[in-house]
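> starting from these lines, generate the structure:
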Amino acid sequence: MIDPLDYSPWNFWSTADDAARRHQLDAQRDAAAARPGWSFGAECFVSELASVDNDELRLGDRSYIAAGAYLTGAFRTGRDCSVNAYTVIRGDVQIGDAVRIGAHTSIIGFNHTMTTTDIEFFRQPLESLGIRIGNDVWIGSHVVVLDGITVGDHAVLAAGAVVTKNVPAGAIVGGNPARLIRSRLTQAAPTGPAPAALGPRVAAFGDTARAQALDLLDRSFDAASGLFADRPGVAPTVRAQCDAVEIADLLLGSAPPQLPTGLQVDRLRGWQDTATGAVVGPLADPDPAYHVLCVGYALRLLGSGFDRELALVTEVSAAETAAILDALPWHTEAWSAGHQVDAIGTAMYVSQLRGDPVPAGAADTLFGWLLRHADPRTGMWGSPNPEDGLLQLVNGFYRTARGTFAQFGLPLPYPERVIDTVLQHAGDDQFFTSGRQNACNVLDIVHPLWLTRATGYRADEVRALALRLLEDALGHWTDRAGFAFRAPGRETAGLAETAPGLQGTEMWLAIVWYLADLVGVAESLGYRPRGVHRPEPAL
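I've put the predicted structure just below:
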């Protein structure tokens, strides 16, 4: 007689006898020893009536595979996941925590290429984009999920759905092909024009910022040294000089009036290293990668440019460029990797402005590498970090795309997937509730959404998010001091990041413009970024 626990394995660890439990654990131990890519968490169950022939199989705690299931390829789960009877999972498939998969469902993470009729299709090579399914997802019976699909957290795939497009977080989809039925998320996306009061409120904010620009610049200027600091009481930095230039250009249409323009130009140009052209300077913020951006654009706003060529790109061959990109920590620290690519891309832009020769093929190698390595499931480069979800991935995308595709005016490889990933990340309350926002995290979702706006994809959701974030941002301004890098809130009161300064002011002014443009009221602001955060391509 067939053991019913093979078909209802969720009852196994509560009802099976000791002998059956030992047999199951022994089978898992033997399988893991024989198959290097296999591992099992606590209280997992795999029916002996299932056909499991994976190259990689990693089951999180309390996950199970029922009788009749057929699995091949690479399958990875979080905790508390179920693969019910007669389900087929093949190819590269990764699911999060608490994903429940109904009987007779097929999740197929590969496909035949079928690129020619000269060769029978079953003889043509396979391709695999992979399938990624988030946390707390309910997949009904007889569902089909095709290769390349990403399913967001808390989604529901109704029984019989044929999923051919990415599913947003919280969406309930059904039908063939699957379409949105409704959203489980409580916030509805508004439609139509911006609220009538928003335009005047944005205009009033722009007027206030311009009227107080001199005060906030004076607040951060040390007359004795002739240098800007981010805020009173901290040391001057290279970045602070550049932030002051950006703010003055944005709000006053001129160089910071605290010093003659020529003196500011000479100082920034003089901080370049004579051998490499990197901006190291005498100040306490040695970040040559970001200085390529901030100093390069500050000099441009001042009507000048770098005094020396940037060896970062002028002395690096195409092969060396590829090796640098390969070595960056895309899968552990995607933001850090994007930070370096932003500097490389901007150094190429600066070199083109100056007329400095860049080794043959280096620029093509940079963009070719990015096109080849963009993940078609997320539209981005690298992987999420388990410690902070999508934060590293999205922030790294912003830096990478800003310095390359955006700066040079080139189309992104997977714009709709970028929108899916950014909107999923924007639902993470630990970063985007009003009292937990900081300028970096908000800018890094706003710029990608603005960059991909022409697709019209999920436009109502993008607009709803932009309206909410714009309302928040307008409330962060401190009179005559500007913006803090981090939004004030109960949890962050007293932190240095919540003190208004030049960096926060420069970044949030740009954020406000992008948000206002996404909801159609940017003209009311009376300013438009022209420096590091300029919306137009630099060339």
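> from now on I want contacts and neighbour counts done on CA atoms only, so please keep to that.
Will do.
> spatially central residue in this protein, please.
For the chain, V394 is the residue whose C-alpha lies nearest the centre (C-alpha atoms, centre = their mean; 0.9 Å).
> that one is in contact with L423, isn't it?
No - with contact defined as C-alpha atoms under 8 Å, V394 and L423 do not form a contacting pair (10.2 Å).
> surely E387 is within a strand?
No - going by DSSP: H, G, I helix; E, B strand; the rest coil, the assignment for E387 is coil, not a strand.
> wait, Q392 sits on W381?
No - Q392 is beyond contact range of W381, at 10.2 Å (criterion: C-alpha under 8 Å).
> mind checking how far W369 is from A311?
Note on W369: its distance to A311, by C-alpha to C-alpha, to the nearest Å, is 21 Å.
> hmm, I typed the wrong one, I wanted D429.
The gap separating D429 from A311 is 42 Å, by C-alpha to C-alpha.
> before we compare anything, build this one as well:
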Amino acid sequence: MNSESSVDDSYFDYCPWDFALRASEEQRAAQTALQKRLADGGASFGPSSYVSPAAGVFTDVLRLGENSYIAGHAYVTGEVTAGADCSVNPYATVRGRVSLGDGVRIGAHSSLLGFNHGFTPDQYVHRQALTRKGITVGDDVWIGSHVVVLDGVTIGDHCVVGAGAVVTKDLPPWTVAAGNPARPLRDRRGQGSTPSGSGVPQGGPDGLGDAVARFADRARSQAADLLTRSWNAGTGRYSDRPGAPETVRAHCDAVEIADLLLRSHPPQLSAAEHAERLRALQDPDSGLVPELAPDGRPGVLPAPAPDGWIDDGTADYHVLSVGYALDLLGSRFAHPVHVVRRMTSDRLVARLDSLPWRTRAWSAGAWVDCWATGAHRNLELGAEAGAPGALEALFGWLGTRVDPWTGMWGEAASPAAGRLQLVNGYYRLTRGSFAQFGLRVPYPERVVDTVLAHGGDPRWFAAGRQNACNVLDVAHPLWLAGQQTSHRTAEARAWAEEQLVQAMERWRDGAGFGFGPAGEGGSGPGRGPGLQGTEMWLAIIWLLADLVGVADRLGYRPRGVHRPEAAQSPARRIPAQPIPIDNSL
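Model prediction:
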């Protein structure tokens, strides 16, 4: 030992937080060698991270962020990612697919089990297939000692889980929970006994909270019939609604609806069969998923553009819908999204510069959503997100092109056109980039101003004129910016409450939701109830309910395309803040 340390090696097994300050040069060298051995197996470690030699670390994927550690006698297996300042304390178990945000503390003897056994009565449990929905834990979460968190659970930002709890259902942000099964006790911010994303108290017996709960019960009771309605038994594929073409998105929507309302996969096939059918649709050369041909086989993609990208809007969206459906089924793409991997930073910037930001900001934002989601999928597979520097180039471009007066990218094409394209493009862009990667959006106050101004346009939001895209593209930015600012919270809540009441009234028994009136240019599937409208409106209702403060009464939380939590840790080679941003403008 040198003068910097007077403790034995075993001390750090139980007090790893002291390693950076008290370890000797010999102990630092041994830690470096241990991390190198693990890195040779595909693990990655941020600065000042620590793994006890006494821990059992047998992972397929391990990413440990800056100042994070795994203490002695912890047992860590599977695919585990952790952000900065995370701790896995002595004798804790983290197994399966587990994603931790920044500042997560896991107490001693706790277990996060991101997988599950089948246990049908026809065979021994040990012979049955495993399922892996995964566990997601947000930022600034304290999980006490002897807690068990089960597969499929999402724990929102800023939660506290009391010692000995068994967490079987999602916990909204700011929840203090305890018990077996774990139940919300209060909001950590001290705003009432029933926590919610916005901290607004629940209504009385006849209030909005009860209406939300009744709606959710009604939808759950009809979910199985709704899925059967769109299932074509003869072909073994899904249509959006009876008589409509069979599509890839319809299959993905069915998976998302089943996860939301049934917490399971659609009953028409096993989870493994659903996953295999979706995985088989991916083109191995491009990594994209084309639309189905009339005979049900994968269609043909267009020829690549000069920069290597394949311009196919439907295939672009399938990067989102198929990828997240596979997540919910405990699976993932068979191949990286190669069109993303092959795009150099120069070509990426040139493509971004060429997008129609002034005239069609939605299309521009949708392209960013696809590329960034492809990068997320590539990282998930252990591949490079894109060519070297491409992901950083994306966030650098976005950080330097945002308009500080609107908080958005692009501009309204004309006063007559209003802010529709601008705001809708903002949703798609931020969904795939800032929200998906867990980064703060620039100028959140200006975003709220712009979105509320658009949300008051009667052309899109008067009763009977709403469609799912337009309401979603206001609700999500208000929710996302609201995680960073309390600017005009009461106005956002009032808008959300009005839209929430109207949205629930659109449910059609046995059929679900229609998308709504045809969108701009006649786009969208229209008023007829189907899978797309149902999937989108269920997610919208959660966002609106969370803005109002009654989301916990729904009993579900989106975990797919419209999930509120980040899907990718910002510690993965992306700067935590692309450029200095002055939110006071």
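> about what we covered before: what's the overlap in contacts for Q392 and W381 of structure 1?
A334 (C-alpha atoms under 8 Å, 6 or more residues apart in numbering).
> find me the equivalent region of the one helix or strand I107 of structure 1 maps to in structure 2.
Element membership for I107 of structure 1, per DSSP states H and E: strand 106-109. Aligned by TM-score structural alignment, strand 106-109 of structure 1 falls on no residue of structure 2.
> looks like A393 of structure 2 contacts S345 (just checking).
Yes - the pair A393 of structure 2 / S345 is scored as a contact, 5.9 Å apart, by C-alpha under 8 Å.
> sorry, back to before: quick one: secondary structure of the counterpart of the residue nearest to the centre of structure 1 in structure 2?
Mapped onto structure 2 by TM-score structural alignment, V394 of structure 1 lines up with V423. Following three-state DSSP, we place V423 of structure 2 in the helix state.
> residues in contact with V423 of structure 2?
W362, M408, T450, V451, H454, D473, V474.
> swap in 10 Å and give it another go.
361-362, 365, 406, 408-412, 429, 447, 450-451, 454-455, 470, 473-474, 477 (C-alpha atoms under 10 Å, 6 or more residues apart in numbering).
> check L252 of structure 1 too.
Here L252 of structure 1 is in contact with A209, R210, A211, A213, L214, E246, Y527 (C-alpha under 10 Å, 6+ apart).
> what does it correspond to in structure 2?
In structure 2, L252 of structure 1 lands on L262 (TM-score structural alignment).
> pick out whichever of D429 and A311 of structure 1 has more residues nearby.
A311 (15 against 12; other C-alpha atoms under 10 Å).
> the more buried one and V279 touch, don't they?
No - counting by C-alpha atoms under 10 Å, A311 of structure 1 does not reach V279; the two are 11.4 Å apart.
> joint contacts of those two?
Residues touching both A311 of structure 1 and V279 (C-alpha under 10 Å, 6+ apart): none.
> by neighbour count, which of the contacts of L252 of structure 1 wins?
Neighbour max across these (other C-alpha under 10 Å) = E246, 32 neighbours.
> which SS class is it?
Quick answer, by three-state DSSP: E246 of structure 1 is helix.
> how about the alignment partner in structure 2 of A516 of structure 1, secondary structure?
Per TM-score structural alignment, the equivalent position to A516 of structure 1 in structure 2 is A545. Here A545 of structure 2 is helix, with the state taken from three-state DSSP.
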